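Colleague: Sequence and predicted model, in that order:
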Amino acid sequence: MMRLIQALFALCLALSGPAFAEEPPTIRAAVLKIGTVNWELATITENGLDRANDFVLDVQPYADNGATRIAVEGGEADMAVADWIWVARQRAAGKDYVFIPYSRAVGGVVVPEESTAQTLEDLKGGKIGIAGGPLDKSWLILRAYAQQQYGMDLKADTEQVYGAPPLIFKSAMGDEYAGAINFWHFLAKNKAAGMRELISVETAGQALGLDTDTPLLGYYMKESFLADHPGLAQAFFEASRAAKDKLATSDAAWEAVRPRMNVRSDAQFDQLKSDWIAGIPARGPVNAAAAEKMLVLMRDLGGPELVGEATSLPDGLFADVK
């Protein structure tokens, strides 16, 4: 009998031991296959920063942004990347999306190396290549800036050519535009090839009274998913910040992600590295008042086509991370 009791006790200990411990939650991240966010996510997984914060990160590559959004909405993924203005629009429409800050990197305008332009006013009568469409947020901010600074209607005074970011990048390299507006990483490659930044969206935003320390890009998850895993938003944020710290201070960390960066020269690598680090936001919660001011400007410039029903900042938009 004593042996039986001892055996049962040993079995209970075994069942309560590490082998039967509850598995940490998994975050399935839907991302663009060649997106720059992969640099941070790879740094998280390859350095075990996810498991160090009691979760498992499963990175799932997709062909385009639309597919990542469908994956999250349909429950095939738990997280994707977007700007918070888009997330605010979705939340105002009834989706329970919550935003976790990632980057404040924004685009700007570059001009050919031989261009004599010094301000946006000097682009009058020229052709501007714009990644995206008429509601591109960088374009809207630059239009507002030109109007404020020079009394200039940038849309009426220039010819716009809209296109996918890679197309605008290549055409800009061929000197087809007086200026080009693109996402930050394409502009970094333009600058590495000798093109010159005329003005950044950050500079224009500051002139308009915006707090450009507000991170525009971030990760979003469903509030219901986070409710099922208390503390997971902060845990992921900790892993994200640890990855940022590595990339901000370690050349070895950048060499590890270099194969993912699709660079063709050391100049491209160095410019991308520098601009990515410059886009790291300060640690802490998003300033809701500053975000409200930016949302109002986007609403005034882009209307419902851009912000939908998000005429003011939706409650609960920003995750409570510190």
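Modeller: Noted; the coordinates are in hand.
Colleague: going forward, measure contacts between C-alpha atoms and count neighbours the same way
Modeller: OK.
Colleague: could you pull out the helices for the stretch 151-300 of the chain?
Modeller: 154-157, 165-173, 184-192, 201-207, 223-228, 232-249, 251-257, 266-278, 288-307 (DSSP state H, counting those that start in this stretch).
Colleague: Give me the residues contacting the second one.
Modeller: Counting by CA atoms under 8 Å, 6 or more residues apart in numbering, the neighbours of helix 165-173 from elsewhere in the structure are 111-112, 129-132, 162, 177, 179-183, 186-187, 190, 193, 195.
Colleague: swap in the fourth one?
Modeller: Helix 201-207 is contacted by residues Val106, Gly107, Gly108, Val109, Ser138, Ile141, Leu142, Tyr145, Asp211, Thr212 when judged by CA under 8 Å, 6+ apart.
Colleague: Kindly indicate which of those lies nearest Val263.
Modeller: For the contacts of helix 201-207, the minimum distance to Val263 (CA to CA) is 18.6 Å, reached by Gly107.
Colleague: Was I right to think the closest one contacts Trp139?
Modeller: No. Counting by CA atoms under 8 Å, Gly107 sits too far from Trp139 to count as a contact (9.5 Å).
Colleague: Name the residues contacting each of the two.
Modeller: Residues touching both Gly107 and Trp139 (CA under 8 Å, 6+ apart): Ile181.
Colleague: Which strand or helix spans Ala42?
Modeller: helix 37-46 (DSSP states H and E).
Colleague: Next, the buried residues of that helix.
Modeller: Val37, Asn38, Trp39, Glu40, Leu41, Ala42, Thr43, Ile44, Thr45 (16 or more other CA atoms under 10 Å).
Colleague: same thing with stretch 147-157?
Modeller: Residues Met152, Asp153, Leu154 are the ones in stretch 147-157 that count as buried (16+ other CA under 10 Å).
Colleague: For the last one, give me its contacts.
Modeller: By that I understand Leu154. Residues near Leu154 by CA under 8 Å, 6+ apart: Lys124, Arg143, Ala146, Gln147.
Colleague: Pasting the second one now:
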Amino acid sequence: MSRRHIDAQQAAFDEYHDEPGALPTMRARFEHNGSPRYLLYTIKRFGFDRDHGFHLDVELVSDELESGMETIRERLDGGGTDLVDTDYISVARERAEGADIVAIHPYGRTVGGLVAPEETDIAGLEDLSGKRLGVTRRLDKNWILTRAACREFHDFDPDETATLVEADSRDSLTRMIREGAVDAGFQFWPLVPELTETGPFVEVLPISELVQRLSRTDRKLPIATFLTGESSLDANPAAVRAFAAAARDAVDRLVADDDLWVDIADRLMRVDDPTTARAVRDGWRDMVVRDWDAETVAGMYRLFDHLESVAGAEALGVAEIPDGTFRPEP
């Protein structure tokens, strides 16, 4: 993504940035190509932050700053940021290593789907043996979830019965799928429509379904969460609760308002095709998690246990989720 496009996105946010006045401020620093920006934009555009008594300051960060949890930890611990997002396994890992971070609200089931040519004979998990399967990398959570589900429900591990091909990047994986270098590929959810809406490809296995089966809960289970520094939460719990309320309002608006998505596609997406933009909209609506409770958190623990049994604590970087990682009621 060009610097010009990133600046254009930031300008879309800045149009709705006003002075905080006496309101407490939450400083949000989010990736310029991450889907949480749709929710944050909605909060700013409709003033949901002010409605709930705080000021949300959003800055989109560029590729140079996207270096994983180390950067997230530095932003939160360093005092320059109050709000970021990442998957809850990373939150648990960094908290276990002493990071002053805590998950305070769900974001969504940020997983992907297995995409294959329309004429594929892959109909489900039981058909993966003997196939060449593409992933961005071996520790991709889509692949680990698939292995866990195959072991749990079909008594085999596709890591032993299929051929895994690592693409190293999402763009390279898309090329491999298009060129037929693999029988199917596990692509991240916002990129699935680029294949299924523009070419002869189908999503044969939504990984979100495996998340729900493995977690054994009917509540939609988040993989990614919003997080803040624990010291920030202790110092200003009202602002954190206000963000959660504003996020719920934004989700409600994004689920109901199709016209809003036309504006988002124009100002925040790289997608020119309206059909693909609508598919991203529908995927976001299926992915997002509006709220969570004790049942949701219990499911997140169960899912972690499945992932640890497949990948191992060394690969995940943490043997268990530390106490206090999740705060459903901050």
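Modeller: Cool, the structure landed. Model, not experiment: these values are computed from the prediction.
Colleague: sorry, back to before: got TSV for the helices of the stretch 151-300 of the first structure, with distance to Lys33 of the first structure too?
Modeller: Formatted as TSV, those follow (distance: least, CA to CA, whole Å):
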stretch	distance to Lys33 of the first structure
helix 154-157	33
helix 165-173	15
helix 184-192	15
helix 201-207	26
helix 223-228	24
helix 232-249	19
helix 251-257	14
helix 266-278	18
helix 288-307	26
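Colleague: so of the ones you listed, which one's packed in deepest?
Modeller: Neighbour counts (mean count of other CA atoms under 10 Å) averaged over each of the helices of the stretch 151-300 of the first structure peak at helix 184-192, with a mean of 23.
Colleague: could you give me the residues in the second structure that that helix aligns onto?
Modeller: Aligned by TM-score structural alignment, helix 184-192 of the first structure falls on residues 189-197 of the second structure.
Colleague: gap between that stretch and the chain center?
Modeller: 15 Å (CA atoms, centre = their mean, to the nearest Å).
Colleague: Please apply the same query to stretch 51-71 of the first structure.
Modeller: In terms of CA atoms, centre = their mean, the centre of stretch 51-71 of the first structure is found 14 Å from the chain centre.
Colleague: neighbouring contacts of that stretch?
Modeller: By CA under 8 Å, 6+ apart, stretch 51-71 of the first structure touches 24-33, 41, 45, 50, 77, 80, 232, 235-236, 238-239.
Colleague: what do you get if the cut-off is 10 Å, keeping everything else the same?
Modeller: Residues outside stretch 51-71 of the first structure that contact it (CA atoms under 10 Å, 6 or more residues apart in numbering): 23-35, 38, 41-42, 44-45, 48-50, 73-74, 76-82, 220, 229, 231-232, 234-239.
Colleague: These in strands, which ones?
Modeller: Using DSSP state E, the subset of these located in strands is Thr26, Ile27, Arg28, Ala29, Ala30, Val31, Leu32, Met79, Ala80, Val81, Ala82, Tyr220.
Colleague: give me the element the spatially closest residue to the second one that is not a sequence neighbour is part of.
Modeller: Leaving aside its chain neighbours, Ile27 of the first structure sits nearest to Leu57 (5.0 Å; criterion: CA to CA, 6 or more residues apart in numbering). When elements are defined using DSSP H and E, Leu57 of the first structure is found to belong to strand 56-62.
Colleague: thinking again about what came up before, indicate which one of the helices of the stretch 151-300 of the first structure is closest to Ala319 of the first structure.
Modeller: Ranking the helices of the stretch 151-300 of the first structure by proximity to Ala319 of the first structure (CA to CA) places helix 232-249 first, at 7.0 Å.
Colleague: For that closest one, name the packing helices and strands.
Modeller: strand 26-32, helix 37-46, strand 56-62, strand 97-103, strand 217-222, helix 223-228, helix 251-257, helix 266-278 (3 or more CA pairs under 10 Å, 6 or more residues apart in numbering; DSSP states H and E).
Colleague: Put together JSON lines for the ones you listed, with distance to Arg3 of the first structure on each row.
Modeller: Conversion of these to JSON lines gives the following (distance: least, CA to CA, whole Å):
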{"stretch": "strand 26-32", "distance to Arg3 of the first structure": "41"}
{"stretch": "helix 37-46", "distance to Arg3 of the first structure": "46"}
{"stretch": "strand 56-62", "distance to Arg3 of the first structure": "41"}
{"stretch": "strand 97-103", "distance to Arg3 of the first structure": "55"}
{"stretch": "strand 217-222", "distance to Arg3 of the first structure": "52"}
{"stretch": "helix 223-228", "distance to Arg3 of the first structure": "42"}
{"stretch": "helix 251-257", "distance to Arg3 of the first structure": "55"}
{"stretch": "helix 266-278", "distance to Arg3 of the first structure": "63"}
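Colleague: closest to Met294 of the first structure out of these?
Modeller: Judging these by CA to CA, what sits closest to Met294 of the first structure is strand 217-222, at 13.4 Å.
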